[in-house]
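# Pasting the sequence and the predicted model now:
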Amino acid sequence: MSKRYLILEDGSVFKGTAFGASVNNRVGEVVFNTSMTGYQEIISDPSYCDQMVTMTYPLIGNYGINRDDFETIQPAISALIVKEYTEFPSNFRHEWTLDEYLSQKNIPGLANIDTRRLVKRIRQEGSMKAMLTDSLEENDEVFKSLQRYQPRTDQVKRVSTLKPYVVPGHDERIVLVDFGMKHGILREFTKRNCHVTVVPYHMSAEDILQLKPDGVMLSNGPGNPKDVPEGIALVKNLMGKVPIFGICLGHQLIALACGADTHKMKFGHRGANHPVKQLHSGEVWMTSQNHGYAVTASSLAQTSLTMTQVALNDETVEGLEHESYHVFSVQYHPESSPGPEDSNRLFDEFLNRIGSYQEGRVVHA
């Protein structure tokens, strides 16, 4: 097995072995995910665009890759970093090994490094730029190249759908704005027999309203929400005209559209075991999360938004609701890809809010 090195922008070097695609000098932001399972969903989550994901669970790939659990057709992850990967998976559903899949999708992997040391470094210093390289012969030049690297800000543009498309159903008509949508969101709406029209991130509010939606869903997506002015403008122009539900990036765009602020977190939330408290009931849900930015709690004071949920680990804003309009959002992933499924009921809540809005609209007609 060939050698491969991970170089961090602080000068740290991790030596391991290469697997997956034979791509040299791949650059991205190195982050970590604490999920014990669900690596296929993680690899194919568009929200990881341009990121090198380190899995904290030590053995990855043991159940292979199957045809059913993808969150997108073309993954946008920059690289995968693991302690150990399984060359010979054992599961009745598997159709490819992890190594085969990464090779097919041109994604480099790094194995046999001390992932605990790497994660501790990220927790201490925060998420940072990193490079995967197969040679350290020109280490100084590689490091200088890494220091000069400026992260891109067009991730949403690169992962959003290019054209609208329809997933037919017979009940509520939902417009799903694709900022980097996970297919799990579509699965939840189709299970509820909704008629879903998926549209690009830059589609105007006027064009969306011409579709006569019963509700608008703002999907998850990668990057800094302030780099998506089209999404902020869209929310401003839709509020009060149609019920809106936002997830992850969609949650942050709603906050910005209402005058709140967002900030980059030190190392983000990425995992399937994040406890979130519902402030109205005191109930606690375990949630799946993947975000490096968060809504700034202190900035909500001068807005029409109310915080409805909070992260128990660090008091991050996890849920918002508009005081006047049928608009609400959550920072985590209720589509449960990968699980847990505690918050899956939020899709039913959205449909209930659509019903309430329609009843109210008839009353005031």
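Perfect, I can see it now.

# CA only for contacts and neighbour counts going forward, please
Fine.

# how far does stretch 227-234 sit from the chain's center?
17 Å (Cα atoms, centre = their mean, to the nearest Å).

# what's the answer for stretch 328-340, then?
Computed by Cα atoms, centre = their mean, the chain-centroid distance of stretch 328-340 equals 10 Å.

# what comes into contact with that stretch?
Contact partners of stretch 328-340, identified using Cα atoms under 8 Å, 6 or more residues apart in numbering, comprise 37-38, 41-42, 71, 184-185, 188, 244-252, 254, 272-273, 286-290, 294, 309, 317-322, 341-347.

# so where's the longest strand in this structure?
For the chain, the strand with the greatest residue count under DSSP state E is strand 262-278.

# and here's the other structure:
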Amino acid sequence: MQARLLLEDGTLFSGKSFGADAEMTGEVVFNTGITGYQEVLSDPSYCGQIVTMTYPLIGNYGITRDDFESIRPFVHGFVVRRHEPVPSNWRAEYSVDSLLKEYGIPGISEIDTRMLTRIIRHYGTMKGILTTSNKPVEELKEMLGDTTIAELRNQVASTSTPQMFTSPGSKERIVLVDFGAKSGILRELTSRGCDVIVVPHDTTADEIRRLHPDGIQLSNGPGDPKDVPYAVDMVKQLLGEYPIFGICLGHQLFALAAGADTEKLKFGHRGGNHPVKELASGRCYITSQNHGFTVNEDSVKGTELEVTHINNNDKTIEGLKHSKFPAFSVQYHPEAAPGPHDSSYLFDQFLEMIRDHKQNEVRKPRQAVLAAAVKGAR
């Protein structure tokens, strides 16, 4: 069956269909990873996007239960040069084709993905429509024109957990605010014995306070951070009250809460090979990234934020810390492992920050707090 991908600039790609017989609109982006296509498909940060893989062969090692980063894939379409329908891997349980069919996601193969990537790099990300239908091109152009970016801005609510749940542990209690969190974040925290409470994206500061956390983890997630102003307000209220660690979207929300600004990148950072320099040590880390927005460098001046990491390719901000409060963030994904576990130390740094905060913070004895509450109720 034929499939077609139409970009908003009028460029049309025709190729072979795989996955679902469907029609989806989204932001067309590219990922430079050689492996990790299952993690890409199941990363909630790709919600609302049609993802192009620059590596030419996709599907050769199949899909396995253990490699999902969320409960289901959230992409709106999948674009590859060559799709391998029969995986060769002892871990494989089914194919990319069957996964996409199960969730109604269309795929297209046998197109020039190098040309598509060059278009995105030159002109920036743009809307596109991926279809297996026989509709005339003019009708597809009209449909694409009627789709506004605003319709693609409900991603956080679409990917966040609808209700609170726990992953019990015996050590520090961490409230993980789910803006579209990858499973790897929860896995890193629980592997360190943390008592993790995962809460929805719109949980208020007062609701978090009632959970009596030791620290707050702001997760990754899809879309523009300015589309979730309530989350910025929540972070602003809790900043300085609890240790905070932000990842990806959580990094951007932390920056906005501290008075900085964010802006859209031309074509974003998506892949497992992005070099990031830690300014304090001068060390370079190879990181996994997936984001289309960044913290504006000039906007950091005049705030109480300090830049800790930069991207070695385009010098954009990759890490921040607060100069007064126990809070820091990174734009990349320390829970991912593009080779060795280079960046997982950040979770240890977060827990160490929590312990230092608890040791340095003078708290009234719990008995005195309870007694005061009873007295106030009278």
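Received, thanks. Just so we're clear, the structure is a prediction, and the values are computed from it rather than from any experiment.

# TM-score for the pair, please.
Scored by TM-score structural alignment, normalised by the length of the first structure, the superposition of the two chains gives a TM-score of 0.97; 363 aligned residues with a Cα RMSD of 1.3 Å.

# What is the longest strand of the first structure packed up against?
Judged by 3 or more Cα pairs under 8 Å, 6 or more residues apart in numbering; DSSP states H and E, strand 262-278 of the first structure is in contact with strand 26-33, helix 115-125, helix 249-257, strand 284-295, strand 305-311.

# which one of the ones you listed lies closest to residue 204 of the first structure?
helix 249-257 (14.7 Å; Cα to Cα).

# okay, now residue 61 of the first structure: neighbour count?
Neighbours of residue 61 of the first structure under the rule other Cα atoms under 10 Å: 22.

# coming back round to it: can you select the buried ones among the contacts of stretch 328-340 of the first structure for me in PyMOL?
Buried residues within these, by 16 or more other Cα atoms under 10 Å, are selected in PyMOL with:
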select buried, resi 37+38+41+42+71+184+185+188+244+245+246+247+248+249+250+251+252+254+272+273+286+287+288+289+290+294+309+317+318+319+320+321+322+341+343+344+346+347
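
# Out of the helices and strands packed on strand 262-278 of the first structure, which is the most enclosed?
helix 249-257 (a mean of 28; mean count of other Cα atoms under 10 Å).

# any idea how far that one is from the chain center?
14 Å.

# can you check stretch 135-147 of the second structure too?
With Cα atoms, centre = their mean, you get 30 Å for stretch 135-147 of the second structure.

# How about stretch 76-84 of the second structure?
Offset of stretch 76-84 of the second structure from its chain centre (Cα atoms, centre = their mean): 21 Å.

# The first structure: matching residues for that stretch?
Mapped onto the first structure using TM-score structural alignment, stretch 76-84 of the second structure spans residues 78-86.

# Identify each buried residue in that stretch, please.
Neighbour counts using 16+ other Cα under 10 Å place 78, 79, 80, 81, 82, 83, 84, 85 of stretch 78-86 of the first structure among the buried residues.

# got the end-to-end distance for that stretch?
Stretch 78-86 of the first structure has an end-to-end distance of 20 Å (criterion: Cα to Cα, to the nearest Å).

# Identify the residues contacting that stretch?
26-28, 43, 48-62, 97-98, 107-115.

# Kindly report the same for stretch 191-209 of the second structure.
Contacts for stretch 191-209 of the second structure (Cα under 8 Å, 6+ apart): 156-157, 160-179, 186, 189-190, 230-231, 234-235, 237-238.

# Tell me the buried residues within those residues.
For the contacts of stretch 191-209 of the second structure, a burial check counting by 16+ other Cα under 10 Å picks out 156-157, 160-161, 169, 172-179, 186, 189-190, 231, 234-235, 238.

# Quick check: the closest residue to residue 193 of the first structure other than its chain neighbours vs residue 209 of the first structure, distance?
Nearest residue to residue 193 of the first structure in three dimensions, chain neighbours excluded: residue 169, at 5.1 Å (Cα to Cα, 6 or more residues apart in numbering). Note on residue 169 of the first structure: its distance to residue 209 of the first structure, by Cα to Cα, is 19 Å.

# likewise residue 175 of the first structure?
Taking Cα to Cα, one finds residue 175 of the first structure at 9 Å from residue 209 of the first structure.

# Repeat that for residue 177 of the first structure.
12 Å.

# Next: residue 87 of the first structure.
Remark: distance between residue 87 of the first structure and residue 209 of the first structure (Cα to Cα) = 50 Å.

# same deal with residue 77 of the first structure?
Residue 77 of the first structure is 33 Å from residue 209 of the first structure, by Cα to Cα.

# wait, residue 31 of the first structure sits on residue 125?
No. Using Cα atoms under 8 Å, residue 31 of the first structure makes no contact with residue 125, being 11.3 Å away.

# ok so, going back, who's more crowded, residue 77 and residue 209 of the first structure?
Taking other Cα under 10 Å, residue 77 of the first structure and residue 209 do not tie; residue 77 has more neighbours (23 against 16).

# Give the equivalent position in the second structure for residue 139 of the first structure.
Using TM-score structural alignment, residue 139 of the first structure lines up with residue 137 in the second structure.

# What count of nearby residues applies to that match?
The tally of other residues near residue 137 of the second structure (other Cα under 10 Å) stands at 13.

# residue boundaries of the helices in the stretch 1-150 of the second structure?
For the stretch 1-150 of the second structure, the helices defined by DSSP state H, counting those that start in this stretch occupy 37-41, 96-102, 113-123, 137-146.

# What's the average distance for the last one when superposed on the first structure?
Yep, that's helix 137-146 of the second structure we're talking about. Its matched residues in the first structure lie on average 1.4 Å from helix 137-146 of the second structure after superposition (mean Cα distance after the TM-score superposition for the first structure).

# and if you look at the first one?
Its match in the first structure and helix 37-41 of the second structure itself, once the structures are fitted together, sit a mean 0.4 Å apart by mean Cα distance after the TM-score superposition for the first structure.

# Show me the contact partners of that helix.
By Cα under 8 Å, 6+ apart, helix 37-41 of the second structure touches 46, 53, 58, 59, 63, 67, 68, 69, 73, 74, 75.

# got a winner among those for most neighbours?
Comparing the contacts of helix 37-41 of the second structure by number of neighbours (other Cα under 10 Å), residue 46 comes first, having 28 neighbours.
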